[in-house]
Structures are given as structure tokens and as C-alpha cells.
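Undergrad: What follows is a predicted protein model with its sequence.
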Amino acid sequence: MVGGLFAFALCTCLLVQRPFRGLSAEHFCELQKPNMTENGLGHRERVLNVDTMNPNVKRIEYAVRGPIVQRAVQIEKELKEGVKKPFTEVIKANIGDAHAMGQKPITFFRQVIALCAYPDLLEDDKFPEDAKNRARRILQACGGGSLGAYSASSGIEVIRQDVAKYIEKRDSGIPSNPDDIYLSTGASDAIVTMLKLLTSGEGKTRTGVMISIPQYPLYSAALAELAAVQISYYLDEDKCWSLDVNELRRAVKAAREHCNPRALCIINPGNPTGQVQNRQCIEDVIRFAAEEHLFLMADEVYQDNVYMEGCQFHSFKKVLFEMGSEYSSVVELASFHSTSKCYMGECGFRGGYMEVINMDPDVKLQLTKLVSVQLCPSIPGQALLDLVVNPPQPDEPSYATFIKERTANLHILSEKAKMTEQVLNTVPGIHCNPVQGAMYTFPRLTLPEKAINAAKEQEQAPDMFYCMKLLEEMGICLVPGSGFGQRDGTYHFRMTILPATEKLKIVLEKIREFHKRFTEEFS
């Protein structure tokens, strides 16, 4: 009785303090009562639960940091706690994170970033004068002379000018306008921003976006979040993951029956497949985009990562303009680059840019508004991007060291690309296409029927089953091909070539040993 009176008094006091005028104290107390469960314990349903949350978020899958990686992290903790395993460390070859795999940063880049972050170091004689000059130039372009200040939403103007000059030099003098450059928090942020602009409609009018299969899961995840339609087109594994325009035509024709195809995404050099598209292929893609009235998105973040003799990176913009005004005046193009890959591998700084070509001026205003919602990209990331597009010049003191480090990083990657292909192709049941570029290989697995059935019993994709056993038994963390998309009835895994050479040899030898044992076990 006393408890009931106290609760009533408490509710009455609360009623005075809350904006529930017109409610009796009894009614207010009823509203505050928790729902009663069968065991008599109180339970108040949360406002946000899996039934009330955004359903599009639940549709998102991101294999690169999916269940395999989560289990790898658990195993690392178990090893630290003294749990005995058949191995002493987990080697993660699941993600393109160069510095995490042991690649050393470019000295000049880190010197300038250090000077920008702590300008007192400008008085230190240990830093070369060209690094100091570059730091002063960047800081002068920052609000208050500090990396801690916001920039314009599209990025620091001086850096956008440097990006435009870089593109002009890369593309043999084809003009680039700084007003068409938007700096971003890595290339991923810019890609998602463009997809937001493109997405509209309902039912059969919903935006369809063409993405390659295999694909980088950023694209499928972003399309799921935006409730857009994924239009899959398949790369030709038997022709070194080449792109056939006839496959594009098949895919877009089928898609028009249930959505409105509006964009075509290309990753070149390829992730996860490591191919480099030739010039003829790029011309065919541009013609196709013009014919089908599609917005073209060119993900070119691996443009310096080309290893195979006879292969060459061609930017979509350069090819577009060299095809003449028939195409260069009408095809809408957004191309993307990043500080995270190539020879620098500076993933954590989250620096990137996109260049937009032939964008409607009114849409461009909306793009500027959209990026302004996030205020601005990371300022340290912008500063690092400036160094990537405007590195030391031949007459500067840091040039020799810069060229030596850049060349060494790319040479080592080239050697590891060749080694990966050669070793994997000695394993019966694994076929690996040449790693022409980028940082990955996507080998095809031949799995015994018994293993496929065992995977189904565990409600797992067969290549997920394979990769999970590889992790548990050998401590090697790869990503199953099913997380990237693949033709029905085929199985793959993606691995990065980034581990240090000696560690990569261990990874490849363990895969060889495991695959032989796995095949024997399930034969």
C-alpha cells in the first residue's frame, strides 16, 4: 500500500514537470508502466529494434569485413589469452591495407604532414626545405593556418587546382577544371555521393546501376542502402576477367523490364579481379554508355598499380576526349581516385577526389549542397592528396628519395603479383588468372561434391565453408568469392598480394598445404 502511494506521488510530481497537460496522474502512470512478460519481469520495447530499423540497412552485406574477419579477430584474442592453435598468428590477406601489411610510408609525405600538424617543426633543421615549403603552402590555404579548421565543402581550392593540373598532365594535356573537382573522404565517400544523386523512382522506375560481377562490395552495399536496383554484368574469367560489351547489352536489356538503368560502374584496374582493361574495351564501354544514355562512373583508384607487360592504364576521361566531341560533349562521367592505394597505401588518411564531366549545372549545385551537409572532407586527407598529385620535382632535394621509395613499392608489388599467380597455379584444383594490376587475386576453386554438401548442411556458401576452415586450421584470413559475386556453380576466394614477401610466401604455402588436405578429406 505504501509502495503504491509512493509511486502515485512520484508520477504526480513527474506530471507537473512534463508537458502532459490534460492527462490524469493515473493515466500518466499507466503510460509509464513497462509491458509485463510471462515471467513477470518488466520489459519496455525499444524505440529502435531490428523490426523498426531502416530495412535497407539490414540488406547491406560487406564481405571484406564480414564473418571471416570477425572470427579472425576472435582467434587473435584467443591466441593472446594462451589458447593453443595449430599456428601462432593470424595472417590477414583479406583487405587492401598496405601499411597494416608492413609497407613503409613515403618519407616526403609524412614529413610534410608532420610539419602541417605541428608547425613548430618548421624551425627544425632535420626537415628538407622543399617539405617545409610545401607545408607552408598547404597551411596558408587552411583557415587560420591550421589543419584543424574546416575547408570549403568541395575541398581546399589550392588542392583542387593541384588535382586539376595532375589530371591534365596524366591525360596528355586534356584540360581539367578545378570547379569540376570535389575532394572527398576517400574515393568511397565520393562514389556513394554520386549514387545518392542518381537514385530515384519507385517500382519499375527505380534507378538501376550496372556493376561488375565480381564486384567490390561497396557498390552492392550502397545500392542496398539507397534501395536502388543492382544490375549485374559478368566479367569473363576465361579471358582474364575481361569486359565484353555484349554482356553489358544483355544485362541492360534484361534490367529494363523491372527498373530504369541510369548508371554504369567500372573498376579499372579491377578489384577483386586484378585485370587491366585495354583501350579498345574502354572505347566500347563509352560508346555503350552513349547509346544507352547511361551515367558513367569510373573507379580508377589503382591507376598506378599495373604490373603485367603489355598492360597500360588508360583513364576513361582521356579516352573519352580522344574519341572526339561526338562523345566528349555528351557522355556524363564521374571518375574517382584515392590516396589509399597505388604506391602510397595511405588508407587511414581518407583522402580522395572525383572529377565530374558534362554534369548538368543545376545538378552540380545540388551536388555541392549534398557534400556541404558533411561540412568538408578530412583536412589531413586533403593535405596528403595534395602531395600525391604534386610530389617532389626533379630540382628539389626530396626528389631522389621519393622516386626511390615509389619505384621500390611498385616493384615489390609487381614481384608479389607474379609470385602469387605462379604459386597458386601449381596447386591442383586452384586456377589463378594473371594479376595484371591492382592489389588482389581472385582464384577459382574446384571443390569436391562432398565439401559442397557439407557447406549446405551448415547453411554456408561452399567458398565460405572453405575459407572458414582455412582460417581455423591454418590462421590465414581470406574472403570467399561469394561475398563479391560470381557465376553460379563457381567458387573463388579473394586475397591481397600486400603481405611482406616472406609472409606472402607463408600464406601461399599454407594455402597449398590446406587445399591438398581439404580435397583429400572431402574426396
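TA: Noted; the coordinates are in hand.

Undergrad: When you work out contacts or count neighbours from here on, use the C-alpha atoms and nothing else.
TA: Fine.

Undergrad: Ser154 reaches Ile181, doesn't it?
TA: Yes - with contact defined as Cα atoms under 8 Å, Ser154 counts as touching Ile181 (7.5 Å).

Undergrad: Which helix or strand contains Glu502?
TA: helix 501-521 (DSSP states H and E).

Undergrad: I misspoke; the intended subject was Ile266.
TA: strand 260-267.

Undergrad: circling back to that earlier point, what comes up buried for the helix holding Glu502?
TA: Thr501, Leu504, Lys505, Val507, Leu508, Lys510, Ile511, Arg512, Phe514, His515, Phe518, Thr519 (16 or more other Cα atoms under 10 Å).

Undergrad: nearest to Ala149, of those residues?
TA: Ranked by distance to Ala149 (Cα to Cα), the buried residues of helix 501-521 are led by Thr501 at 40.5 Å.

Undergrad: give me every residue that touches the closest one.
TA: Lys416 (Cα atoms under 8 Å, 6 or more residues apart in numbering).

Undergrad: For it, give its distance to Thr88.
TA: The gap separating Thr501 from Thr88 is 19 Å, by Cα to Cα, to the nearest Å.

Undergrad: Including distance to Ala298, could the buried residues of helix 501-521 go into a markdown table?
TA: Shown next, in a markdown table, are these (distance: Cα to Cα, whole Å):
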| residue | distance to Ala298 |
| --- | --- |
| Thr501 | 31 |
| Leu504 | 30 |
| Lys505 | 33 |
| Val507 | 32 |
| Leu508 | 32 |
| Lys510 | 36 |
| Ile511 | 33 |
| Arg512 | 35 |
| Phe514 | 37 |
| His515 | 36 |
| Phe518 | 39 |
| Thr519 | 40 |
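
Undergrad: ok, structure two:
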Amino acid sequence: MWPKSCLRNSQPVEDLELTKRRFGRAFWVVMNISWAISGTECELQKPNMTENGLGNRVLNMDTMNPNVKRVEYAVRGPIVQRALQIEKELKEGVEKPFTEVIKANIGDAHAMGQKPITFLRQVVALCVYPDLLEDDKFPEDAKSRARRILQACGGGSIGAYSASPGIEIIRQDVAKYIEKRDGGIPSDPDSIYLSTGASDAIVTMLKLLTSGEGKNRTGVMISIPQYPLYSAALAELAAVQISYYLDEDKCWSLDVNELRRAVKAAREHCNPRALCIINPGNPTGQVQSRQCIEDVIRFAAEEHLFLMADEVYQDNVYAEGCQFHSFKKVLFEMGPEYSSVVELVSFHSTSKCFMGECGFRGGYMEVVNMDPEVKLQLTKLVSVRLCPPIPGQALLDLVVNPPQPDEPSYATFIKERTANLDILAEKAKMTEQVLNTVPGIHCNPVQGAMYTFPRLSLPEKAINAAKEKGQAPDMFYCMKLLEETGICLVPGSGFGQRDGTYHFRMTILPATEKLKVVLEKIREFHKRFTEEFS
């Protein structure tokens, strides 16, 4: 209620409430003038009104977590928001010089038209609707996988929670998969944690690692260019980002001397504790050599750093002479001098590779040489979120435990798996070749993963025009590309790049014919853009 003493003439409270509702913010302007003139004191504190006329909120831009305001995620940033607006405009009949928006900004394979692997979807369908187990249309090996997964679920239903680290038999299957992948190096199911995609596991580990204040704040080394998940998570956790640069002139290779430079400079203002590696690379598409991985492991041991190996693209290797080597395999092959001391966590996901099942949010991490007491804390931390999605866990089990040669689904599975990877390899090569025919664009070989990160040569006039708009030059370029062609890319500034260089990240996932259209539109646009700003 509003006390009578708030009005000089003791206007009835009911009238005051009516006046307040009718005139909103203007009411307070009048009251402030009245109080100032009369000197009357109000018994209640006047609310601090916001611009929309509502009262003082508990949560506002001044009181919210300041770390959240520093978070940026370019992959779904301003370019993508504008792309969504343009899609709405097209539906509303607004005329554009194109008929559709092509989103080449994110590694979402199925959104770009990739077909699901039949066996994976069959088993998940059986798990979701067990009555289908009586349907003769499903092969017996799919049914047996579904029965096994359902028997491991509470109440025989994927609608039940699982243990926080994940369903036991699936963690066992992941451990067997890792052992087979790494040539027999043992893997302990108790060191496997299933997760909501790899992203959730990465953020969980960064939470464990982050501590300290001032110069003792945790520093985490990440590559530049980097996947924005890392910089966003570090900002949210108030940790220190330690940038090390990949060598673009050597196909985005990693130089240990650059790691040494970065960690030495960082020790002046933080406590470096972890080194993140993405292999194969995102957004740069490079595949690290075995020698490079050995050098990184030695560096981590020398500098006493926790290694985080993001290996979600491990099946996506295309270039001749390139091969995926897991950090764990190389670590153990280097002998006890390293394998008994270097702390490592590696990540994998169902979202990439030949599966592309992003929406299921399946993934895992394996920890090596983790302090047993810290491991208990990790288990406690993952338990706060109860458990990863059970359909995602089921899908992950099929990735690590696929059909075998003596099973009825094997031939189709291998055919579909091979086709998906072969098509990606063709598109990787085509993307590199076409972009390198465009004067002013330089594209390194796409050795692996699902992206290219070409360098742009931009006219000085365009750079100045971008500055006038308060935009990074490659943001200016990508926004203009979107408005004129409907192609949605992500500016290199959203991933980090050396000063004075400009890039964009583009996925190679669109269907082959559509990718040809995208590349041709980029070629034509770049020519027009260069002429306009020359």
C-alpha cells in the first residue's frame, strides 16, 4: 500500500493506486517533483524504476554474474541471429537476391542433409518403443543390442535415470573400444564418464581445474584459432585464457616453441595449469603428426600441465599421409617416464565423425593419472546433473560397439559409414581447390574435421568501412556476404587470429551440389566485394 504521507494533500490510497497504474513512470516523475518542492518524506523507499516501467528487479545487468557478460560464442552469434531474421523475412515474402539461407556456420551434419546411419537409429527406436521388438522389420542384431541396453536401465526403460557417470555396461563398452583403438593399451571403465556431448565434459573438467585469485588464478592454454566453447567457459569461470598460435603458413601446425613462449609470458600474471589440444582441429582442420603429439606430451610433463585432448573428430581424417593418433596411445607408448605422471583427459562425441548425431548429445571422457581423491570430487560434480541423456548414452554404445562381420547389419553399416566419410573427404578437397582459385582467398588443405578456415585479403577501404561500423573487418565481410547471398559463415575474429589477419570458418557439410553453389557464390561475392572497396 502507498502511505498517505507520500502525498502532500493526503490523497486517498485507492486514488493513488489508480493514478500510479494509469500514468506509470510519469507518476514517479510528478511525485519526485512534489517531494522535492514540499520536502515531504515518504515512509516507504521509492522503487528504482527500470526503462520499461517495472520495479527494481533482483536480477538485472548490474547484479547478474559479471563473468556471464564476458561470455561470447561466435558459432551462434550475431551473424546467425541475423540469418534467422532473414529466414523469417523470406517466409513473409520479403524480396531478397536469394531464395534460401544456407547455414554453413556450424558442424550440424544432419541439418545439412546427411542421412542417419540405419543401425544406430534402429536400435535407438527399439529402445524408445520396446513394442517394436516384436516387429520382423528389425534385424536381430539391432534387437539384441536394444534388449541389452534396456536390461541395463532402471525398470527396463530409457526413461529412467542412470548412474551419474553413465550406464555401467556402456562404460565397459567404451573402455573396450578405447583398448581396441589404441592397440591393446588397457582402459578402466571406472575412468570413463559419459556426458551430454563432449562440451559438457570439457566444461566439467575446466570447473575442476579452476581456482585461485589474482596472479594465482588458473590459466588454461588454448590454441588460436580456437573453438569458442573454450574461451566462453574460461570467461564464465573467471579463469585466464592463455593463447598460443597455430602456424597458418605450415598448415596450422603446432610449434612447441610457441607453447613455451605462451606459458612463459602467462606465468607473469596467472598460474598455468592446463593445456587444451583439439585434434583434428576445429576450426582449422589440421591433423597433428605423431611427432607433434610426443612433443606436446613432453612439454606438458616439463611444465607440469594437465592435458585436455579434444578428439571428437578422430574418424574425420581425409588428407593423404595424415593419420589420427590418440594422445593416450602416444602417451603410453612413450613409456612410464611419461605414462605414469602426465595427467590426461580425452573427449569423444556422437555429434561428429560418420554419425553426426548432434541432437542426441552423447559423449564421454576418459581420465588418466587423476588423483583418486579428485576423481571422487569429479564423480560428485557429475552427480549434480543426475546423469547424461539415456538416448544419447544408448547411441554412444552403438558407436563404440557397432555391428560385427558375422551380424546381419554389418554390410549396410559399413557401406553407410564409408559413404559418409568418403563424401566428406571429397568435399574437403573440393573446398580447398575452389577457394584457392579466388584471388584474395588462401585456403590450407582440409586434412580433417569438418571445416575450413581460409585467410582473406581485404582492401584497406573495406577495413576502414568496418571500423566506421564498429565491426571487425571479417565480421563486416561475413555480414555483407549473408545479406547479399544468404550464405551464413562465421568470421575468424570469433575464433581468434593473429592481428592484421582476417578469416572465416565454413563447414564442408552441405550436400555436394549445394556446397558447389556455396563456393561459387563466395567466389562471385569476393570479386564484387574487392571491386567495391578497391
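TA: Looks like it came in fine. All values reported here derive from a predicted model rather than from experimental measurement.

Undergrad: TM-score them against each other, please.
TA: Here the superposed chains carry a TM-score of 0.93, computed using sequence alignment, normalised by the length of structure 1; 502 aligned residues with a Cα RMSD of 3.4 Å.

Undergrad: hmm, back to that, which bit of structure 2 covers the helix holding Glu502 of structure 1?
TA: Aligned using sequence alignment, helix 501-521 of structure 1 spans residues 512-532 in structure 2.

Undergrad: What are the boundaries of the strands in the stretch 401-534 of structure 2?
TA: 441-442, 451-452, 455-456, 487-488, 490-491, 502-507 (DSSP state E, counting those that start in this stretch).

Undergrad: The third one vs structure 1, mean deviation?
TA: Meaning strand 455-456 of structure 2. Once the two models are superposed, strand 455-456 of structure 2 sits on average 0.1 Å from its counterpart in structure 1 (mean Cα distance after the TM-score superposition for structure 1).

Undergrad: what does that strand correspond to over in structure 1?
TA: Under sequence alignment, the match for strand 455-456 of structure 2 is residues 444-445.

Undergrad: Name the residues that touch that stretch?
TA: By Cα under 8 Å, 6+ apart, the surrounding residues in contact with stretch 444-445 of structure 1 are Gly429, Ile430, His431, Cys432, Thr490, Tyr491, His492, Phe493.

Undergrad: List buried residues within those residues.
TA: Buried by 16+ other Cα under 10 Å: Gly429, Ile430, His431, Cys432, Tyr491, His492, Phe493, out of these.

Undergrad: tell me which of those residues is nearest to Gly345 of structure 1?
TA: Of all these, Gly345 of structure 1 sits closest to Phe493, with 22.3 Å by Cα to Cα.

Undergrad: Isn't the closest one up against Thr446?
TA: No - when contacts are counted by Cα under 8 Å, Phe493 of structure 1 is not listed as touching Thr446 (11.4 Å).

Undergrad: neighbours around Glu89 of structure 1, how many?
TA: 15 (other Cα atoms under 10 Å).

Undergrad: Can you show me the helices along the stretch 351-500 of structure 2?
TA: In the stretch 351-500 of structure 2, the helices defined using DSSP state H, counting those that start in this stretch lie at 372-383, 390-400, 410-435, 460-468, 473-485.

Undergrad: next one: the stretch 151-300 of structure 2
TA: 168-181, 197-209, 228-236, 256-266, 290-303.

Undergrad: so which of those helices is the most packed in?
TA: helix 228-236 (a mean of 21; mean count of other Cα atoms under 10 Å).

Undergrad: residue in structure 1 matching Thr418 of structure 2?
TA: Thr418 of structure 2 maps onto Thr407 in structure 1, by sequence alignment.
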